[in-house]
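Chemist: need the 3D shape of this:
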Amino acid sequence: MSEQVTSTGYGVLRDPHVNRGSAFTEPERRARRLEGLLPPGMSTLELQIARVHAELAALDNDLQKYLLLSDLRGRNETLFFAVVMADPATFMPLVYTPTVGEACQKFDHIFRGARGMYLPITARGRIKELLGNWPQRDVRFIVVTDGERILGLGDQGVGGMGIPLGKLALYTACAGVPPQCCLPITLDVGTNNHDLQEDPLYLGLRQERVRGADYLAFIDEFVAAVEALYPKCCIQWEDFANINAVPILERFRDRICTYNDDIQGTAAVALAGIFGALRLSGGKLTDQRFLFLGGGSAATGIAELISEAMALEGLPLDQARARSQLFDINGLMVTSRPDLADFQKPFAIDHAPLSNFADAVKALRPTAIIGVSTVPKLFNQQVIEAMAAINERPIIFPYSNPTSRSECTAEEAYRWSDGRAIFASGSPFPPVELAGRTFVPGQGNNVYIFPAMGMAVYATEATRVTEDMFIVAAKAVAEQVTDDNLATGLIYPPQSAIFEASLHVAERIATCIFDKGLARVPRPDDIAAHIRAAAYRPVYPG
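Modeler: Have a look, this model is predicted:
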């Protein structure tokens, strides 16, 4: 998409989409009436990147670095993405998890300026009007939250906006989705976080969360407004509480182009990790048994996608589902429990109640445990040692975010299993030295899935996002793990190569989209080349 000059003079320097700061050439400065508004020296994009690195190096706090990058994005979008994309492994933890968690918690105290859209439930009946205030007309992706279940941190109200902002930054940085096509949105339906309600700096509605029919009517109006204004748009639902996340996905998944990353993206990245782990253990997917710590939408989403992948390998779906069990705050999910939601019931088993997770490991003998509880340290020494006693290569996946909520650390998993664990976590952990070996922990981050899904949907103008697209994505991630990666225990592609990895995954997903007749554009002769041609690159136009 070519650059459009919308202003001259000082307005150019205040428009992050066209501003180049000190990189404007002398002819450009004359043409845009910038002479005298900038220091006379000119910098290349490479020098600007080096300057940002030096600024960041002078800071000793990740939140300060997050704010510096956020301010940079508000001034010069091209430079922001050039910095992040030049070293994604370093910058992803600053732009998104784990740093974004603290940014959401302190959102009202560090608020710099508006970005994205805030749609309050008090504006019901006018949502299309408000949404029409967004300056871009061709919006292809919306990441939307209502702020109720931000990472593992709970209700953050409008502070949850940090999540859509961060997610969409990674759509671009990790897979090349053009940033001008992306719109972060927070639906403000109130907050049940009384600390926020009583904070004089809180920027959201000071009321309890709206529930029930009024809430659903608000969601329906929002979706209708998006469809009317942005007919090619895909909506990604993010960090909604289970009571809303599952019904919303079921309500719209077969009607519009939409998905829930917490449910489906998490499931796909977990499945990718399982495929990678099986290359180390030598086992078959259909022979695995999974025990989940946590019984919410993330757990059931992973369990269901695993079941569907097993079904593709020939196992009947009911038998596949029986190979995944759930354990939550009230213990093992057994059929006799009266508190199970409908979406949990397919994974309830006929078994005596168990209230201790280590006891459940010993009784059910899983080959893998997957933590999506957001409760730290529940994969304790007793649990890890029990897994190691049952399995030669126990699969240990503490996926809860941020790092402070992880069910165990990489060092704990490797040490308590005598170095035999196959480990991946939701947040990053450093390499672990143990008995003369170096283990590189994998990060089962949804960043391997959702940016690539976004690029595939963008390049094909897909009308739907389907479950089998996530299985395709998981396999495409796993097939990029090399033997050298596996030798260090790494079961995901290195994040330093995330852009190339994402384009590979996007190509596989796009092929699936074309095969299923879900694309709005003609099938190209070379899908990989089509994906690459559509990808955004952070360079100044010549």
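Chemist: for the rest of this, base every contact and every neighbour count on C-alpha atoms.
Modeler: OK.
Chemist: grab the most central residue of the protein for me.
Modeler: Centroid check for the chain by C-alpha atoms, centre = their mean gives residue 446 as the closest residue, at 4.4 Å.
Chemist: residues contacting that one?
Modeler: 261, 265, 266, 268, 269 (C-alpha atoms under 8 Å, 6 or more residues apart in numbering).
Chemist: count the neighbours of the closest residue to residue 442 other than its chain neighbours for me.
Modeler: Closest residue to residue 442 apart from its sequence neighbours, by C-alpha to C-alpha, 6 or more residues apart in numbering: residue 424 at 4.5 Å. Residue 424 has 31 neighbours, counted by other C-alpha atoms under 10 Å.
Chemist: for stretch 74-85, list every residue counted as buried.
Modeler: For stretch 74-85, a neighbour-count test (16 or more other C-alpha atoms under 10 Å) marks 74, 75, 76, 77, 78, 79, 80, 81, 82, 83, 84, 85 as buried.
Chemist: hmm, the fifth one is touching residue 536, no?
Modeler: No. With contact taken as C-alpha atoms under 8 Å, residue 78 and residue 536 are classed as non-touching, separated by 10.1 Å.
Chemist: another for comparison:
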Amino acid sequence: MQVKKMIQHVRQYQVPLQKYMAMMDLQERNERLFYKLLIDHVEELLPVVYTPTVGEACQKYGSIFMRPQGLYISLKEKGKIREVLRNWPEKNIQVIVVTDGERILGLGDLGCQGMGIPVGKLSLYTALGGVRPSACLPITIDVGTNNEKLLNDELYIGLKQRRATGQEYAELMHEFMTAVKQTYGEKVLIQFEDFANHNAFDLLEKYRSTHLVFNDDIQGTASVVLAGLVAALKLVGGNLADHRFLFLGAGEAGTGIAELIALETSKQTNAPLEEVRKNIWLVDSKGLIVSSRKDSLQHFKKPWAHEHEPVKNLLDAINQIKPTVLIGTSGQGRTFTKEVIEAMAAINKRPIILSLSNPTSQSECTAEEAYKWSQGRAIFASGSPFPPVEYEGKVFVPGQANNAYIFPGFGLGLIMSGTIRVHDDLLLAASEALAAQVTQENFDKGLIFPPFTNIRKISAHIAANVAAKAYELGLATRLPQPKDLVKFAESCMYTPAYRTYR
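Modeler: Model (predicted):
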């Protein structure tokens, strides 16, 4: 009855941000009911508690702030981070999602107001992956903000100073990483979220060999997109090695996806990584990434600088490279123009077009544009949700390449097997498990991802596959290995139910 009553209450609001506030209010007041509601109405409420609404919530976080959620660690607490962590009432933490708010979705530097992201992500860890809410800890590291508007806003909740960088920043992060391991042990999963490019790659590189770390923007996105591509091959035929990939955007998401595609292709064909990478091209703000630009490139772009004359824009790149797959990770809305999609449709019978930037306003193109401009031939998926599209009497259901498919199940797999490090093969295992969940019925609608209604079942399969790979690689510490990993995953999942009292 409470679920019925609450869903009606949430539906009466027309404005998504009001729905978000009603849901956050419920989470504070009655956690079990919040999760029960979210699980029972996952397709309707996911866009409310996460993208795209969470983006607007972060922009206005100061003005809608009622009571703090999560743990704030500021520059002023340098030298005392361990004490701050000890203040958190729960002692048995399994997952931490941490941000410094520098690159929130496609919205840029929102400083301390980025807290909406770790809070939102962790509610999905519980609802979709069954991790106990008390075992989740959202953290925002406040090192200031370079956002002038926030610095001048009296309702801004963070430090009113420019961002700390360089050594000061590195020392604070190192103290934080050390304190987390001392406080919560070797097996706590630390998920980096919405850090700026330079920091994201450095942090992942620096701590992947000493901590259980995962960057959702680099690795989670890559795993979801790879799953979508593996599923899409059933519609277009061929193997990954037979396709050519062109990216618009060469930041965390773009290079992360490219690297995982290369890893999987190399695994399938036994060809060296350098060889496989030649089928994958990236366009950044200065044009196609080619070898003549190598000296001026950031280190994470260098592997993608191939031999080719310079090409200034995306359309020319498509006409010269002739890709079968076009992937947008640019954070720039409306960059897949009519000419771009028509060029893809002219080269390919079924062009695969993924416009992955969030929130909806930053999407490279809409579902309707992709289907119309390709005469209904495109296989399309996006980062934010789009409604079904009718074109010439046929209804197309756009897939959503949402990280929420992967990270909750991935995290559950790590936790239930007691894994101590994240290996790239675990990401491939998660992708394979997700792609295997797409049914013929989904394909018939043009979907390359399964619907979210079964997400807990999907998460259990992903968790089982990830755990199996962790046992195989000797990274799992929970011994002996359970016989049926899917059943074990389901038995580990938190289910919101009221206890019965006599």
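Chemist: where does the TM-score land?
Modeler: TM-score of the superposed chains, computed with TM-score structural alignment, normalised by the length of the second structure, equals 0.98; 496 aligned residues with a C-alpha RMSD of 0.8 Å.
Chemist: rewinding a little: put together JSON lines for the buried residues of stretch 74-85 of the first structure, with secondary structure and distance to residue 433 of the first structure on each row.
Modeler: Compiled in JSON lines, the buried residues of stretch 74-85 of the first structure are given as follows (DSSP: H, G, I helix; E, B strand; the rest coil; distance: C-alpha to C-alpha, whole Å):
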{"residue": "74", "secondary structure": "helix", "distance to residue 433 of the first structure": "41"}
{"residue": "75", "secondary structure": "helix", "distance to residue 433 of the first structure": "42"}
{"residue": "76", "secondary structure": "coil", "distance to residue 433 of the first structure": "41"}
{"residue": "77", "secondary structure": "helix", "distance to residue 433 of the first structure": "39"}
{"residue": "78", "secondary structure": "helix", "distance to residue 433 of the first structure": "39"}
{"residue": "79", "secondary structure": "helix", "distance to residue 433 of the first structure": "37"}
{"residue": "80", "secondary structure": "helix", "distance to residue 433 of the first structure": "35"}
{"residue": "81", "secondary structure": "helix", "distance to residue 433 of the first structure": "34"}
{"residue": "82", "secondary structure": "helix", "distance to residue 433 of the first structure": "34"}
{"residue": "83", "secondary structure": "helix", "distance to residue 433 of the first structure": "31"}
{"residue": "84", "secondary structure": "helix", "distance to residue 433 of the first structure": "29"}
{"residue": "85", "secondary structure": "helix", "distance to residue 433 of the first structure": "29"}
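Chemist: which of those residues lies closest to residue 106 of the first structure?
Modeler: The nearest member of these to residue 106 of the first structure, counting by C-alpha to C-alpha, is residue 74 at 18.7 Å.
Chemist: any idea what the closest one aligns with in the second structure?
Modeler: In the second structure, the residue equivalent to residue 74 of the first structure is residue 28, according to TM-score structural alignment.
Chemist: any idea how far residue 468 of the second structure is from its match?
Modeler: Counting by C-alpha to C-alpha, to the nearest Å, the separation of residue 28 of the second structure from residue 468 of the second structure is 36 Å.
Chemist: what is the longest strand of the second structure by residue count?
Modeler: The longest strand of the second structure (DSSP state E) is strand 136-142.
Chemist: Provide the aligned range in the first structure for that one.
Modeler: Under TM-score structural alignment, the match for strand 136-142 of the second structure is residues 182-188.
Chemist: and the strands in the stretch 101-250 of the first structure?
Modeler: For the stretch 101-250 of the first structure, strands defined by DSSP state E, counting those that start in this stretch occupy the ranges 117-120, 141-145, 182-188, 234-237.
Chemist: and if you look at the stretch 201-350 of the second structure?
Modeler: Going by DSSP E, counting those that start in this stretch, the stretch 201-350 of the second structure shows strands at 212-215, 245-248, 280-284, 287-288, 325-328.
Chemist: before we move on, the earlier item: and which of the buried residues of stretch 74-85 of the first structure is nearest residue 156 of the first structure?
Modeler: Within the set of the buried residues of stretch 74-85 of the first structure, residue 74 lies nearest residue 156 of the first structure; the separation is 22.9 Å, counting by C-alpha to C-alpha.
Chemist: now that closest one: how far from residue 399 of the first structure?
Modeler: The gap separating residue 74 of the first structure from residue 399 of the first structure is 32 Å, by C-alpha to C-alpha.
Chemist: coming back round to it: can you list the strands of the stretch 101-250 of the first structure in CSV and add mean neighbour count?
Modeler: CSV is the format used below for these (neighbours: other C-alpha atoms under 10 Å):
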stretch, mean neighbour count
strand 117-120, 19
strand 141-145, 26
strand 182-188, 24
strand 234-237, 23
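Chemist: in CSV: the ones you listed, plus distance to residue 194 of the first structure.
Modeler: Below are those laid out as CSV (distance: least, C-alpha to C-alpha, whole Å):
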stretch, distance to residue 194 of the first structure
strand 117-120, 18
strand 141-145, 19
strand 182-188, 15
strand 234-237, 24
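Chemist: mind telling me what residue 368 of the first structure corresponds to in the second structure?
Modeler: So residue 368 of the first structure corresponds to residue 325, using TM-score structural alignment.
Chemist: what residues are up against its match?
Modeler: By C-alpha under 8 Å, 6+ apart, the contact set of residue 325 of the second structure is 243, 244, 245, 246, 351, 352, 353, 354.
Chemist: if you rank those by neighbours, which is first?
Modeler: residue 354 (29 neighbours).
Chemist: is it true that that residue touches residue 330?
Modeler: No. Taking contacts as C-alpha under 8 Å, residue 354 of the second structure lies outside contact range of residue 330: 11.5 Å.
Chemist: what does residue 339 of the first structure align to in the second structure?
Modeler: Mapped onto the second structure by TM-score structural alignment, residue 339 of the first structure lines up with residue 296.
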